[in-house]
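# coordinates only, sequence not included:
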C-alpha cells in the first residue's frame, strides 16, 4: 500500500490545510498517448511535431506534469524562451522536482537578463554534479553581471574544482575576463576549453574572441571560421568575423558572411549592414538599417542588455545617428560604467553630452580620452565643440585646427571651424568656411545640421532654410534630412510646412522616431488629436515600454480633456521613467490573489517607492518578496520597517513574524526585544521571542525566553503550548505531553489535541493519543477533523476496518478535504475493497498536483489493471519526487505489467538501491528477478 498518507498528527505544528481546485480529465489515457508520441518526436529532433502533440496532450489533461516539462524543453530548444519559462514554472507549480528544471530556468533568466532573480532563486545545493557545475557557471556569469566580481570568481572556481574536465565554467568566464582586460587568463581558459572540447564551436569562438581583443585579427578570423564550420549560423562568430572583414575593407566577404544570418532580428548584423550601405553610398539603406538596429536593441531586456558591450554600443550609435540622444546616452552610461576601458564609448558619450548641452561633463570625459589618445582628431573636434558652445571661440578654433593637423578631414570639422570663426567675429570668413564645407559635400547631414542651426541662431533663417532644402535635394530618401527641413520650417513659423516635412519623413521611413515624435507634437499643437493618437498607438504597439510615447499620449489626452486616460498614461510613463508614479495597494492584493507573484512584487515595490515609510505598504512588499523566494530583499525591507516602527510593539511583532517567514530569526529576536522595550510584558512579543529562539536553535536563549514568558504570564496557555513545542524540539515527547495537557486544561482547542496525539505516537502509544481525540469529540462531536485524526491513529494500530469507518464518516458528513479522500483511497487499496480510483480522482480534483495523491491515483489504477492510465500518473509523481523509492516501485510495477521491461527494470533498481526494508520491498525484489 501507499505509505505516504497525509498526517494530521504533527510533530512540531499542525499540518496546514491545502486549498486548491482543479480537475482530472476523463480521457487521461488519450493524453498519455499524445505524450508518448511527442516524446518519440522530440528524441528524433522533430521539435515542432513534439510541440503539437504536447499541446494535444494538454488539451486532454492540462495538469499533465510530464507534458508541461517536455513542452518547456521543446520551446527552449527552439529558442522560444518566454513560453519555455512559463512551462518550466508550470511544471514546478505542478510539483516537478527542482533538479529537473533548475538549469534550464537559470539559462532562461540569464538570456532574459534577470540576473538577480537567478542569483536569488537558483542555488547549487542538493543538485547532481553536472547540474551543480552548470548552475555555478551560470551564477558566476550573473554575479559578474551585477558587479559582484569576487563572488563571480569564486563561483567559477568552485565549478572548475567540482569538474576539472568540463569546458562549461571555462567558457562562461572568458567574456568576463576579456571585459576586465585579463586577456592572458582568458586565453588560458579558452585554450583549455578547446583542448577539452575540440569539436565545440563555443570553445573556438571564445578563443577567437580573446585573440580579437588582443588585436590578433588573423588568429581571430581563423578561430571564428572554425566555430562557424562546427556550428553554421553561430551568430556571435558570424558577426565578429564580418566586423573584422569590414575593418580590413574586405566588404564582399563581409556581405557573404552575414548572408547566413537572419539579419532582421540581429542588431549587430543590422549595424554592420548600415556601415556597408554607407560605404556603397546608399544613405537611405544605411538609415533604415540604423533605425532597425536601434529598434532591435530597444526591444531587448534591459538587465541583460546592460552586460552586452557590443550591443550597447550598437544601440548607442544607432540612436545617435537618429538624433535620439537620450536613448543613446542611456546605453552609453551603462556601457562606460561597466566597461571603463572602452574609449570609443567614452568619446561617443561625450558627443551625446555635447549635443544635449551638458558641456562640463563632456569636457571632463574628453580630457580623459585625450590622456589616452592625445592626438585623436575626433576627440579634439568634440572638445572644440564644447569650447564653441561655451563661446570660448579662440580655444575652439585652436582645437579644430589641431584636429585638422592630426588628420581630421570631415566636412563637419570644417563646419565647426567655420562656426568658431564666426564666434570670434570673423563673420564673413566663418560663414564662407561653413558654406564651402557644405558645398563640398551636401550629403553630409552633420554639416547641414550644424550650418542650418548656426544660421538660425544667427538670424539667417532663409539661408538656413536654403541649406535644409538643399540637403533634402541631395538626400531625397533620407528621413533625417526631411526632419531637419521640418525643424527649420517650424523655426520660421511655417507650421504646416513643417508638418508636411515630418509626414514625408515618416512616409519614407515609418520607424524613424525623431520625425514621428515631431509630427505628433505638430499635430497636437495644431489640434489634430486623432491623427496624433493614431501615430502614438502605432509607436506603442511596436514598443509598449516607450516612456516618451506614453508621455506624449498623456499630453494628448490631457489636451483632449480625457483626464482618466491621461492619468493612466502618465502612470505608465512614470513607471518607465520612473518618477511621480502611483500604484494602488489593491493591485498588489489582486495580483497576489491571482498567483502573479512577480507582478504583485513589482506593484508593491512601486507603491513602496512612492509611499516611503508606510509600514502597511512595506509589509505587503515584504510578503510578495517572501512569496517570490527573494528572502534577501524581504529581509532588507523588514530591516527598514523595524527602524521606522520605532517602539510600536504591535507593528514590531508583525515585523518579527515576517522575519521568521523570511528565514531571519536574528532579526525577529531584535524586533521582539525592541517591542518589549516599549511594552516589557507584551505577551505577543514574548511569544515571538520564544519562536525566534527556537528557529535559531539556541537552547539557553530559548529557555530564558520561555521562562520569562511563563513568569510574566503564568496562566497563559500560550506559554504551556510553547513549552511543549520546545520539548518536542528536544526529543522529549513525554515532557511535551505534560505541557500540552496543562495548556489544554487552561484553554482547550483542537490544535493542542493534535499536538498531544503526535507526542503519544512518538512515545509508541497511539491508543493514548486516540483517548485525547475521543475526549475532544465529547466536546465537539461534529468535528470531522478529529474523526480524520482518529482514523489515522486506527491505521497506526493496524485496525484498517476501523480506519475505513472513520474516514467514511468524514466523507459522509460532506466536510472533508483532499487528504481525507486520499487516505481513504489508501485504506481501500490495502483492504482490496471499494473504488479507490474514484476517491483518488476526486482527491486530485480538489488538490491537483499533490504528489501523494498523484501517486495514490496511479497505484490504485495499477492495482485495478488500468496500466496506461496508471503510468501517466506515476510518471507525473516520479517527476515531482524522483527520490521517492515507493513511487518508483509503483511505476516499475505498472511498466512491468505493460510489458515495458527495460523501463520497469530501471525503476525497480532505483527503488531498491538504498537497501531499506519496507512493506513493498519483497514484492519489488521478486518482480525485478522475473524481469
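Okay, I see it. Here the structure is a predicted model, which means the values were calculated and not measured. Numbering: from 1, shown residues only.

# Please make it C-alpha for all contacts and neighbour counts, starting now.
Noted.

# where exactly do the helices run in the stretch 1-150 of the chain?
Using DSSP state H, counting those that start in this stretch, the helices of the stretch 1-150 of the chain run over residues 28-43, 47-60, 65-77, 81-93, 98-112, 115-121, 129-145, 149-162.

# and the longest one, which residues are buried?
Same thing as helix 129-145. 131-145 (16 or more other CA atoms under 10 Å).

# Next up, a structure to set beside the first:
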C-alpha cells in the first residue's frame, strides 16, 4: 500500500513509516517530502509539515503547487503574514495556477482586509474568467465594506454564470431575510432546485428557512425529501434527528439516526450521530456501546475517546470514563478538551490535587497560553483558596487572558479585598475604554451592589459604541425603571423590536407598563412571557401582580400561592408575600 493511499485511509502513522527510508536529511525526493508533509498535516503537526514543504520548495523552487502548500501550512500554524508572502510568491510563478490566488483572496477576506481581497480577486479573475466563485468572493468583500448593493450585484452575477451555484444564492437569501423578505429567500432556493432538482444544499436551506418561520411540517417534509433523494447523506439525517430531539420525539429521532448508521455502516460521522441521539434520548448504555464502536473504528482519535468518556460520565460510569480520558491523552498529551473534562471529573470525585496536576501539565505544555493558569485559578477558587486563585488569574492575565481573565481575577479578589478589586477594574476600563466585556461586567457588578447610576453609565457607554443590543437595552430599561427615569418604557420597546420573542424582554416591557399605570397592556406582554418561561419566578410574580391590578384577584392569589410553594427564595419574594397578604 502506498503512503498516499494510507493517508487517504486515515493511517498517517503508517504512511510515515512507509516513507521513513526516503526521508533522510539529504533527500531531494520532492514527492516523498510532499506526501510526508500531508501525513503530518493529517496529524495536525503543521510545523513539521511546513518544514518538509520548505525542503521540497528548495529542491523545486519554481513549483507553484509546493509554494501554495507551504502557504497553507503556515496558515494552519496561525502565521497569516508568512502565509500571505508564500501565496503571493506562488501566484507569480505560474500564470495557469490559480489556487494560490484563490487562497490569498480568502485569507485577506478572513483578515477583513477587504481592499487587498478585492485586488487579489481581480488578479484571480484574469486567470479564471467567467467563474461564479470570483463574483461570490467579490460580493463578500463588498459586504465587509458595508456595501450591500454592490454585494447583491456580484452575487447576482455569480448566479447568472451558474444558476445552481449555492453559495451565492445562500448569501443573497441571508440578505433577503435580514431585509424582512423571507419569501424572496425561499424563491432563490427553489430556483436552484429548478436548475438542479436533487440539490441537497438547497433542500437543507429550505428546511432551515421553514424552521425560522415556525413551519414545522414543511421543515420535516424538506428534510425527509432530502433523505429520500440522498439516503447516505449525514446532514439531513442529523438535522431531522435534531428537529425531533428539540420536540422530545425521541423514538422518531432514534429511527432517523439508526437509518443514517445503517446507510453508512463504516462512517464515523454516522456512528457519532447515532450515539449522540441515544445520549440525548437518555439511553446512556446504548450511547456508550455506540461510542465504543466508534473508538474501534477510529482508535487513533482522541476526540472519539473523549466522546466515549462524556457518555460514560452521563451514565455515572466514572471509573471507565477516567480510563477513556487517559487513552485520549495517551494519543495526544495536550488534548485540551480531554484535559478539561478530566479536571472536572477529578473535582467531582473530590481529588483537587489530581485536578491541579493536570492544570500544571497544561501550563508546561503551553507555557505561553493563559489556559492552564486560568484553570488553576478556577480550582483554587472552588476550594476557597483566594490568594492562590488571585495569583493564578494574574498569571493568566500576564499570558494574555484579556478581559475574561480580568473578570475572573476580580471575582476572586473582591472576596478578600473589594477596594483593591474595584480600583483595578476602574483602572482597566480607563486603559481599555472599548473593552465592552469588562465594562458589561462592571455594569452587572454595580447593579448587584445597588449602584444603579454607575451601572447606567456603563451600559450607556456600551450602547453608544455598539448600539442595538437587545439584552443591554433590556438591562438599561430595568435600571431606568428603578431610578424612575422616564426613558424606561422607550428603551424597553426598543429592546422588544430587536428581540420580539424573548420572554425576558417581554417581561421587562410588561412590568414597566404595569408600574407606569398601564396594567392591562402590561398584562398582555406578561402573559406571553410567562407562557414561554413558566419557571421564572420574577416573571411569574410580575404576571400575578398585573392580574391583581387588573381586577383578577382570585387568579392572582392562586398564582402567588403556587409560586411561593414552588420557590421561596428569589429577589422579589418578600414583595410577592406582601401582595398575597393584601389579597
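Sure thing, it's come through. Nothing here was measured: the structure is a model prediction, and the numbers come from that model.

# Could you quantify their similarity as a TM-score?
Overlay of the two chains. TM-score (TM-score structural alignment, normalised by the length of the second structure): 0.51; 359 aligned residues with a CA RMSD of 4.2 Å.

# related to what we said a few turns ago, quick check: which of the helices of the stretch 1-150 of the first structure is nearest to residue 531 of the first structure?
Of all the helices of the stretch 1-150 of the first structure, helix 81-93 sits nearest to residue 531 of the first structure, with 34.2 Å by CA to CA.

# start to end distance for stretch 692-708 of the first structure?
With CA to CA, to the nearest Å as the measure, stretch 692-708 of the first structure spans 14 Å from end to end.

# And stretch 192-201 of the second structure, by the same measure?
Stretch 192-201 of the second structure: ends 9 Å apart by CA to CA.

# quick one: it aligns where in the first structure?
Aligned by TM-score structural alignment, stretch 192-201 of the second structure falls on no residue of the first structure.

# Matching residue 378 of the second structure against the first structure, which residue comes up?
That one, residue 378 of the second structure, aligns with residue 725 by TM-score structural alignment.

# so how far does the helix or strand hosting its match sit from its counterpart in the second structure?
Per DSSP states H and E: residue 725 of the first structure is located in helix 717-729. When the second structure is overlaid, helix 717-729 of the first structure sits 1.9 Å from its aligned residues on average, using mean CA distance after the TM-score superposition for the first structure.

# all helices for the stretch 101-250 of the second structure, in order.
Using DSSP H, counting those that start in this stretch, helices in the stretch 101-250 of the second structure cover 114-127, 132-144, 148-161, 166-178, 182-195, 200-212, 216-229, 234-246, 250-263.

# Please apply the same query to the stretch 501-650 of the first structure.
Using DSSP H, counting those that start in this stretch, helices in the stretch 501-650 of the first structure cover 513-526, 529-542, 547-560, 563-576, 585-593, 597-610, 615-627, 631-645, 649-661.

# hmm, who's touching the longest one?
Contact with helix 631-645 of the first structure is made by 120, 613, 615, 618-619, 621-623, 625-626, 651-652, 655, 658-659, 662-664, 667, 671, as judged by CA atoms under 8 Å, 6 or more residues apart in numbering.

# same thing but 10 Å
120-121, 608, 612-616, 618-619, 621-628, 648, 651-656, 658-664, 667-668, 670-671, 674-675 (CA atoms under 10 Å, 6 or more residues apart in numbering).

# So for stretch 576-595 of the first structure, first residue to last residue, what's the gap.
24 Å.

# Helix or strand for the aligned partner of residue 397 of the second structure in the first structure, just tell me which one.
Per TM-score structural alignment, the equivalent position to residue 397 of the second structure in the first structure is residue 744. Assigned by DSSP H and E, residue 744 of the first structure belongs to helix 733-746.
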